[in-house]
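**Q** sharing a model prediction with you, sequence too.
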Amino acid sequence: MHTVLIIDDSDINLTLIKALVLKLGECTPVLYDNPLAALEWCRSHEPDLVIVDYMMPEMDGLRFISAFRALHGRNEIPVLMITANDQKDIRYEALLGGANDFLTKPIDRIEFSARARNMLSLRTGQKFLADRAEHLAALVDDRTREIREREKELIFRMSRAAEFRDPETGAHIQRMAHYSQIIARGLGLGPSMEQLVLEAAPMHDVGKIGIPDYILLKPGKLTPEEFDVMKGHARLGHELLKDSGSEILRAGAEVAISHHEKYDGSGYPFGLKGSHIPLLGRIVAVADVFDALTSERPYKRAWSLDDARRFLEDGRGTHFDPICIEAFLAGWDDVLDIRQRFRDEEIPQI
């Protein structure tokens, strides 16, 4: 069913055109004798065809077409303008202003039927293409979402593969990732960056896959030589993830190489200082250290929340970026909620 908007200040013309529209079949005419009122109707309704007279008080047909075309989504709706035979200049101006075709007075029934049907056929084609484009866009969105979900699952499994070789847990991955998101939110980075941080943070220690067991699983303190090998996991993680076609994996590479840098330049692997440390690394450093401190492991007791919080505060400007600490502490209620949502299983002490 097509909606046909008819605008003419003459009741006789409105009645005539309405009758001709009804004879087309499958059309609902909407009549206005005032172009301003018709324009207001068009703000919330979308006709399939507009038939508008040129000579009208308050707003002539040219001005109506111009105002109609200015409305959102009304650029391609067919418009027929009614003019007199001797108004060629008006027709030229109307064509430039957005009219698609013309009817001349007095209106010929056969000519009206042909022109109106052509315009409605054009509109049917437009709507079909629009629906098709919307359908294809929805399919693309669905497929993209599926790919993203598989990518996220792969990333989580890669991160867990590293954690399986380390005394940490899947819950640690979830907590530190969500803590990182809290910091990104507190820094005002926007929803897309928050999501990227959430998805990239779990890959911070993926390079531990390449660290020998005798070092990775050593219960005591590492020797300086062993610690040098352990520090290599940052570079290994970066090498594993860099140059990926995935934005998330590239972000993960940045996290892996930079989350052990310290704000005062005393970290590794490059000894970067302050803003020279990538922002993702500065964010994840806070989240990772906090969760490590407050998590119980076979070789250590968990720190209290107060002690861990004090450690972060004391590390402002030395270990940690002060603005990242501020953002983390500003989201403290969310931090506590995340700790409850992602809890470790009971771990036996040795």
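**A** Right, received. Where do you want to start? Because the structure is a prediction, the values reported are computed rather than measured.
**Q** only C-alpha atoms from now on, for both contacts and neighbour counts.
**A** Will do.
**Q** please enumerate the helices of the stretch 151-300 of the chain.
**A** If DSSP state H, counting those that start in this stretch is used as the criterion, the helices of the stretch 151-300 of the chain fall at 170-186, 191-200, 213-216, 224-241, 247-258, 279-294.
**Q** any chance of a markdown table for these, columns mean neighbour count and distance to Phe102?
**A** A markdown table is the format used below for these (neighbours: other CA atoms under 10 Å; distance: least, CA to CA, whole Å):
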| stretch | mean neighbour count | distance to Phe102 |
| --- | --- | --- |
| helix 170-186 | 24 | 57 |
| helix 191-200 | 19 | 49 |
| helix 213-216 | 14 | 82 |
| helix 224-241 | 17 | 63 |
| helix 247-258 | 25 | 53 |
| helix 279-294 | 23 | 61 |
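**Q** I'd like these as TSV, with distance to Leu71 appended.
**A** Formatted as TSV, these follow (distance: least, CA to CA, whole Å):
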stretch	distance to Leu71
helix 170-186	36
helix 191-200	30
helix 213-216	65
helix 224-241	48
helix 247-258	38
helix 279-294	43
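**Q** Asp321: which of the ones you listed is closest?
**A** Each of those has some distance to Asp321 by CA to CA; the shortest is helix 279-294, at 6.2 Å.
**Q** second structure follows, compare the two:
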Amino acid sequence: MTARQHLTAPKHPAIAEHRYHEARILVVDDQAANVRLLEVFLAEAGYHHVEGMTDSTLVLERMDAGPLDLLLLDMRMPTLDGLSVLHLLQEAIHQEGLQVIVLTAQAERETRLAALGLGARDYLVKPFDTEEVQCRIRNALETRFLNQDREGEAERLEELVTRRTEQLIETQFELMRCLARAGEFRDSDTGSHILRVSVGCHLLAQAAGLGRRQVELIRYAAMMHDIGKIGIADEVLLKPSKLTPEEFEQIKAHCQFGVDILGDYYADVTQMARDIAFTHHERWDGQGYPRGLAGEAIPIEGRITAIIDVYDALTSARPYKSAMPAEDALAIIRDGAGSQFDPRLVAHFIAVFPEFQRQMRQFNHH
């Protein structure tokens, strides 16, 4: 066959011409003369990266060395014939998009059909017609590049969706922070409490081995644990002295108020916040409120928040009490293991207590 200087097949307007010239092509034929003939022809036709080999057992080694766009594969070879090579290249063909054109003799119809069934894109019959070679190679590479472009566009769209989703989630979290701060505005601690509870719950959730997603969610959801206090009258919520039994009953209603305020929304962070708001005053022994849940019937997010919330309340100054020293508050948490608190979580809290104190210092909390 005679080599041509330029490709004569129709050009696809969406694919830049240089991509064809830079295509990585491998010719495999046990006859060195056939390999050399195709190498010279393809080089003169404008392809810059053409390799040839006569030993088909080296094809996989070459695939490991770097990607290929097109394989021109002879069918009749000793040791490892073309069909055997195709069997070995199934992943590269069907998952990585490798294009294969098999080289066969006119009489090898069954072999051609078997090769096409194994994923070969096309075939060339010996002796080769130069225009046919050009067109079939061009078509195979066009398919390769269009598939790459579609995959690239799919990845770009997936990245865009991921970025927009992250922005939406961050917006949800920011709205939660704003709503939580609104709830704390009525308290003298004006927001520091929700931040301390958020950081403490995040740390304890990590120590307890919760999944990465749960650990991240609780950082934000725990901020909403007392959002229901918005519904409590000022004269009860801000009372500077000890509450009467009747007033304490009013305070207990903030758990249900929290559920009502957060609503029945589908977002994961909202669902977790609702569970925390409703259950962070339940006790391990079933003596808590509002439902008297016990043990693992209490969601673990509620059990975690219960420990951090009580510790922070003990160590915070209020109009009706002074702040308790950290070691005394830790002793109360330790003594409450198995009665008020999940004993396993208490053990985790004690284990991370030095780190917990270090993180609390950023709030200048005394």
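**A** Received it, and whenever you're ready, just let me know what you need. Keep in mind the model is a prediction, meaning the values are calculated, not measured.
**Q** circling back to that earlier point, Asn75 of the first structure is nearest to which of the helices of the stretch 151-300 of the first structure?
**A** By CA to CA (comparing all of the helices of the stretch 151-300 of the first structure), the closest turns out to be helix 191-200, at 32.0 Å.
**Q** circling back: of all the helices of the stretch 151-300 of the first structure, which one is nearest Leu329 of the first structure?
**A** helix 170-186 (8.6 Å).
**Q** elements contacting the closest one?
**A** Applying 3 or more CA pairs under 8 Å, 6 or more residues apart in numbering; DSSP states H and E, one finds that helix 170-186 of the first structure contacts helix 109-164, helix 191-200, helix 279-294, helix 322-330, helix 332-341.
**Q** deepest in the core, which of the ones you listed is it.
**A** Most buried of these by mean neighbour count (mean count of other CA atoms under 10 Å) is helix 279-294; its value is a mean of 23.
**Q** which stretch of the second structure lines up against that helix?
**A** Mapping helix 279-294 of the first structure onto the second structure (TM-score structural alignment) gives residues 300-315.
**Q** which one of the helices of the stretch 151-300 of the first structure lies nearest to Ile65 of the first structure?
**A** Per CA to CA, nearest to Ile65 of the first structure of these: helix 191-200, 40.2 Å.
**Q** quick one, the closest one and helix 247-258 angle?
**A** Between helix 191-200 of the first structure and helix 247-258, the angle comes out at 60 degrees (axes from the mean of the first three to the mean of the last three CA atoms, to 10 degrees).
**Q** mean deviation of helix 191-200 of the first structure from the second structure?
**A** Once fitted to the second structure, helix 191-200 of the first structure is off its aligned match by 1.3 Å on average (mean CA distance after the TM-score superposition for the first structure).
**Q** and that helix, how far from the chain's centre?
**A** Counting by CA atoms, centre = their mean, to the nearest Å, helix 191-200 of the first structure is centred 11 Å from the centre of its parent chain.
**Q** equivalent range in the second structure for it?
**A** Under TM-score structural alignment, helix 191-200 of the first structure corresponds to residues 212-221 of the second structure.
**Q** try stretch 222-234 of the first structure
**A** Aligning stretch 222-234 of the first structure against the second structure (TM-score structural alignment) gives residues 243-255.
**Q** relative to the whole chain's centre, how far out is that stretch?
**A** Centre-to-centre, stretch 243-255 of the second structure and its host chain are 43 Å apart (CA atoms, centre = their mean).
**Q** repeat that for stretch 259-273 of the first structure.
**A** In terms of CA atoms, centre = their mean, the gap separating the centre of stretch 259-273 of the first structure from the centre of its chain is 33 Å.
**Q** residues in contact with that stretch?
**A** For stretch 259-273 of the first structure, the external contacting residues (CA atoms under 8 Å, 6 or more residues apart in numbering) are 204, 231-232, 234-235, 257-258, 274-275, 277, 280-285, 317-321.
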